[in-house]
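1. quick check, what structure comes out for this input:
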Amino acid sequence: MFHKQKENKKNQEILLDIKNEIATITLNRPQHGNSLTISMVTKFLETFNKVTSDPIIRIIVVTGTGKYFCTGLDLRDDNVNVEEGIRFFQTVKECPKPVIAKINGPVFGGGIGFMFTMDIRIALSDTYFSFKEVKRGLVPAIISQYIIPEVGIFKTKQYMLTGEIISADQALSNNFLTCIAKDLKELDNKVNEYINELLSSAPGAMSTIKKLVKVVSSNNDDDTKINYIKQVFSDVMNSEEAAFGLKALRRKEQPNWSKFLSKL
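-> As a prediction, this is how the structure comes out:
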């Protein structure tokens, strides 16, 4: 059963819009570049965990209101602490469901790390990125664990040392982004294209793929990785979801994955 919910009040810093199986969470602090205070992080995590645990929700989209997607942590907030920061990023990174970053504008500092915890990243073509921490005598320590594995040591060091502006085209070629859109209409269309692709994918298989990529790209020894791969292969080939998908393939039907949503 589809359900629909909408919370869209101007005085809320985190907005939640649920339509059918898609939850959109919007950072709504445009007057401060959607920078994150601890209270905002707490509210985001509460909202994010809510939709993650909801069996009806299959895909989570994160975006921002106004000019910016996210400009990182609000450094004027005296309550900022490393443990809360790590929990914030890890919660999104470890989500068993696909998370799409709908990047409506520039992204700075911790906002880039936030973006890197998401699986699909689609940005406007005039978006730009910058690790501005170094210009304030700071270091992007927490987010480095998400950036370096994808961008690489050389480019990450360059970008973090200089704080230079990184265009959307540069970001696309340096593994920041999935694709770029020329305007807001195309951004909506491209996000919807990926949503439709993900909706046609098996929910359990997608969750397993996210775990598989994490293990295979980790620093675990080869034997540990191989044993995990064998276990995944065995579990999947004997799963009800795979049997259902293969049956639909033989019948040349598009599988309806609704019955498997509650098993994530």
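2. CA only for contacts and neighbour counts going forward, please
-> Fine.
3. burial count for residue 166?
-> 18 (other C-alpha atoms under 10 Å).
4. do residue 231 as well
-> 12.
5. so how far is residue 97 from it?
-> 21 Å (C-alpha to C-alpha, to the nearest Å).
6. now do residue 61
-> Applying C-alpha to C-alpha to residue 61 and residue 97 gives a distance of 11 Å.
7. ok, residue 235 next?
-> Applying C-alpha to C-alpha to residue 235 and residue 97 gives a distance of 19 Å.
8. neighbour-wise, which of the two wins?
-> A count of neighbours by other C-alpha under 10 Å puts residue 97 above the other of residue 235 and residue 97, at 24 against 12.
9. which SSE is that one in?
-> Under the criterion DSSP states H and E, no helix or strand holds residue 97.
10. show the contacting residues for it.
-> For residue 97, the contact set (C-alpha atoms under 8 Å, 6 or more residues apart in numbering) comprises 52, 58-60, 203, 206-207.
11. got those as JSON lines, with neighbour count and secondary structure columns?
-> Below are those laid out as JSON lines (neighbours: other C-alpha atoms under 10 Å; DSSP: H, G, I helix; E, B strand; the rest coil):
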{"residue": "52", "neighbour count": "23", "secondary structure": "helix"}
{"residue": "58", "neighbour count": "24", "secondary structure": "coil"}
{"residue": "59", "neighbour count": "20", "secondary structure": "strand"}
{"residue": "60", "neighbour count": "23", "secondary structure": "strand"}
{"residue": "203", "neighbour count": "24", "secondary structure": "helix"}
{"residue": "206", "neighbour count": "16", "secondary structure": "helix"}
{"residue": "207", "neighbour count": "16", "secondary structure": "helix"}
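12. run this one through as well so I can compare:
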Amino acid sequence: MTKPVVLLNKAQGVAHLVINKPEVHNAFDDQIISQLLGHLEACDKDPDVRVLVLRSEGKNFSSGADLGWMKRMAKNSYDDNFDDAKQLAALMHQLDILSKPTICLVQGAAYGGAVGLAACCDFVIATEQSQFCLSEVKIGLIPAVISPYVIRAMGSRQARRYMISAESFSACKAHHYGLVHQVVATTELLDESCHQLINQLLKNSPLAMAAAKHLVAAVSDSHIDIHLISDTARRIAEIRVSPEGQEGLSAFLEKRKPEWVES
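-> Prediction:
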């Protein structure tokens, strides 16, 4: 039986987390959510994983929630639905705070919760043919647990439009709105662009990249006051005296590659 989620570890510490249900356009259910969450938690703790790539097999990235799963949950109680929703919320949160850089590769359709997965990643590369849609209101639902990440990525003005209208929008518009970082012409170029980005990331200090993610989360939408100023000073002081900070500065001054860069 084919596994619905596959974690592939490749050279140089790059993990590929693959949604592998192309026969249903990679629609996800509670089983896939649980498996994705488990793999993310494992990757976060694994020092050998330096970059995580989230991708899927087949024509479409993901059509969102599986119809069978939604039908099953519609018959369940409020408490069961609340617990189920918290699991999806945990997945989004874990992907968002992962201490490793995350790259999302989008081909074809990214609907519903799949837009949330993209919004939680640090880098999103999509093809020109990709289409995005916050489709929940079409079936009487709302994109609730993904909303914090989608609104942060797109801004409240555009998010409000597409959450209410359920219109689909192109990769070019998604790029303009800030949901997508790069648009490539074909599916084949997804891997090429991903490879170029990975090469760039592997030149950087793993500790510093994790600290940079934490820094953005801490500083975003914060009022600039004495407490924030002191916090940012503390952060740079801590990383300067850390082993990787010392190694990076020494390598720069000695005009050599730091130890995290393979020769």
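13. send over the TM-score of the superposed chains.
-> The TM-score (TM-score structural alignment, normalised by the length of the second structure) is 0.90; 250 aligned residues with a C-alpha RMSD of 1.8 Å.
14. and residue 25 of the first structure, helix, strand or coil?
-> Under DSSP: H, G, I helix; E, B strand; the rest coil, residue 25 of the first structure falls in the strand class.
15. what do we get in the second structure for it?
-> In the second structure, the residue paired with residue 25 of the first structure is residue 17, using TM-score structural alignment.
16. can you give me the distance of that match to residue 49 of the second structure?
-> Taken as C-alpha to C-alpha, the span from residue 17 of the second structure to residue 49 of the second structure is 12 Å.
17. map residue 36 of the second structure onto the first structure.
-> Match for residue 36 of the second structure (TM-score structural alignment): residue 44.
18. can you verify that match is assigned to a helix?
-> Yes - Residue 44 of the first structure: assigned to a helix according to three-state DSSP.
19. what's the burial count for it?
-> Neighbour number of residue 44 of the first structure under other C-alpha under 10 Å is 21.
20. which residues touch the residue nearest to residue 68 of the first structure when sequence neighbours are not counted?
-> Leaving aside its sequence neighbours, residue 68 of the first structure sits nearest to residue 105 (C-alpha to C-alpha, 6 or more residues apart in numbering; 4.3 Å). By C-alpha under 8 Å, 6+ apart, residue 105 of the first structure lies in contact with 64, 66-69, 123-124, 126-128.
21. nearest to residue 248 of the first structure among those?
-> Checking the contacts of residue 105 of the first structure against residue 248 of the first structure by C-alpha to C-alpha gives residue 123 as the nearest, at 34.8 Å.
22. before we move on, what SS does the closest one have?
-> strand.
23. where do the strands sit along the first structure?
-> 5-7, 14-19, 22-27, 59-64, 99-103, 107-108, 120-124, 128-130, 166-167, 179-181 (DSSP state E).
24. need the ones you listed in CSV (columns: distance to residue 92 of the first structure).
-> As requested, the strands of the first structure are exported to CSV (distance: least, C-alpha to C-alpha, whole Å):
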stretch, distance to residue 92 of the first structure
strand 5-7, 21
strand 14-19, 15
strand 22-27, 12
strand 59-64, 10
strand 99-103, 8
strand 107-108, 17
strand 120-124, 12
strand 128-130, 20
strand 166-167, 24
strand 179-181, 20
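25. wait, residue 139 of the first structure touches residue 133, no?
-> Yes - look at residue 139 of the first structure against residue 133 with C-alpha atoms under 8 Å: they come within range, at 5.6 Å.
26. more neighbours, those two?
-> Per other C-alpha under 10 Å, whichever of residue 139 of the first structure and residue 133 has more neighbours is residue 133, with 19 against 16.
27. what's the counterpart of that one in the second structure?
-> Using TM-score structural alignment, residue 133 of the first structure lines up with residue 136 in the second structure.
28. likewise residue 190 of the first structure?
-> Per TM-score structural alignment, residue 190 of the first structure is aligned with residue 193.
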